[in-house]
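[1] pasting the structure only:
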């Protein structure tokens, strides 16, 4: 049995930021998370790997006033990557202060941090692309 066209009610218009998030905004939010991978890759080729927060920082500074979802997700990515950079730096300082003995703790921790960072960054990028406001399980909320 078919429904007459006049009885079909169109869906209500979607709210721009409470409901459906535009594709462009979802893409920028995804890039805010995944740009950390690019930042780390570029700086690792020069002997460092600490610049994972530069990509999210740039995207947040450029898009924070025009795209609320990107503002939220770029801040989240920025906070997480700053947290990872601080943890890495603390382990490096521990290694230096203990004249290398701290490497017994630092090296396994770096491996764990790196794997967690990689997995969580990819998951966050996928969730942001789906329009989900992703929250990392551990991050210092330095940028509010």
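    Looks like it arrived, so ask away. Small disclaimer: the values here were computed from a predicted structure and weren't measured.
[2] contacts, neighbours, all on C-alpha from now
    Noted.
[3] Contacts only, for residue 139.
    79, 80, 83 (CA atoms under 8 Å, 6 or more residues apart in numbering).
[4] what's the distance between the second one and residue 140?
    Relative to residue 140, residue 80 is positioned 7 Å away (CA to CA, to the nearest Å).
[5] and what of the first one?
    According to CA to CA, residue 79 and residue 140 sit 6 Å apart.
[6] Which of these two has more residues huddled nearby?
    residue 79 (23 against 15; other CA atoms under 10 Å).
[7] helix, strand or coil for that one?
    Per DSSP: H, G, I helix; E, B strand; the rest coil, the secondary structure class of residue 79 is helix.
[8] isn't it right up against residue 136?
    No. Residue 79 lies out of contact with residue 136 (CA atoms under 8 Å); the separation is 9.2 Å.
[9] Now residue 141. Nearest residue, chain neighbours left out?
    Distance criterion CA to CA, 6 or more residues apart in numbering; nearest residue to residue 141, sequence neighbours excluded, is residue 79 at 5.7 Å.
[10] mind listing what the residue nearest to residue 53 when sequence neighbours are not counted touches?
    Using CA to CA, 6+ apart and skipping the chain neighbours, the partner closest in space to residue 53 is residue 81 (5.1 Å). Taking CA under 8 Å, 6+ apart, we find residue 81 in contact with 36, 52, 53.
[11] Structure two is appended below for comparative analysis:
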């Protein structure tokens, strides 16, 4: 099967995570739909879509850990700030890398989908 190269669509998948800052939940749904519909058609979408979804699942779990950590001297608030910065910055960095054909990486990401 021939896969077409569409770096812009892969970049859109990375940037679609930023929808979380507007809706609170769309940053998981949009990349999931793009990954499910385009993973067999677009070169790199399968691997990068899995990276995006693994990052979204990992940050959700880490956010759940931050909630009770607020009671421990406010450490959860620091965790929320760090996660917020990572969730905002890394999709932008990885979208730029995807457009340039470079390897993408998400920190604090456990590999649920392999």
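    Yes, it's here. What you are looking at is a predicted structure, and each value in this text was computed from that prediction instead of being measured.
[12] So after superposing, what's the score?
    Overlay of the two chains. TM-score (TM-score structural alignment, normalised by the length of the second structure): 0.85; 113 aligned residues with a CA RMSD of 2.1 Å.
[13] returning to that earlier point: tabulate the contacts of residue 81 of the first structure in CSV, adding columns for secondary structure.
    CSV is the format used below for the contacts of residue 81 of the first structure (three-state DSSP):
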residue, secondary structure
36, helix
52, helix
53, helix
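[14] Could you find the counterpart of residue 112 of the first structure in the second structure?
    Alignment note: residue 112 of the first structure maps to residue 82 in the second structure; criterion TM-score structural alignment.
[15] quick one: its match from residue 59 of the second structure, how far?
    From residue 82 of the second structure to residue 59 of the second structure the distance is 11 Å (CA to CA).
[16] The two: who's more crowded?
    residue 59 (21 against 11).
[17] The first structure: which residue goes with that one?
    Match for residue 59 of the second structure (TM-score structural alignment): residue 84.
[18] Not counting sequence-adjacent ones, nearest residue to residue 100 of the second structure?
    Closest to residue 100 of the second structure by CA to CA, 6+ apart is residue 7, at 7.9 Å.
[19] That neighbour matches what in the first structure?
    Checking TM-score structural alignment: residue 7 of the second structure goes with residue 26.
[20] other SSEs contacting the one helix or strand its match maps to?
    Assigned by DSSP states H and E, residue 26 of the first structure belongs to helix 23-44. Judged by 3 or more CA pairs under 8 Å, 6 or more residues apart in numbering; DSSP states H and E, helix 23-44 of the first structure is in contact with helix 54-63, helix 68-97, helix 103-129.
[21] on average, how far is the last one from the matching bit in the second structure?
    The reference is to helix 103-129 of the first structure. On superposition with the second structure, the mean distance recorded for helix 103-129 of the first structure (mean CA distance after the TM-score superposition for the first structure) is 1.1 Å.
[22] and that helix, how far from the chain's centre?
    12 Å (CA atoms, centre = their mean, to the nearest Å).
[23] just the longest one next, same as before
    On the basis of CA atoms, centre = their mean, helix 68-97 of the first structure is displaced by 10 Å from the centre of the chain it belongs to.
[24] How about the contacts made by the residue nearest the centre of the second structure?
    Note on the second structure: the residue nearest the mean C-alpha position is residue 52, at 3.4 Å, using CA atoms, centre = their mean. The contact partners of residue 52 of the second structure, taken as CA under 8 Å, 6+ apart, are 13, 14, 31, 106.
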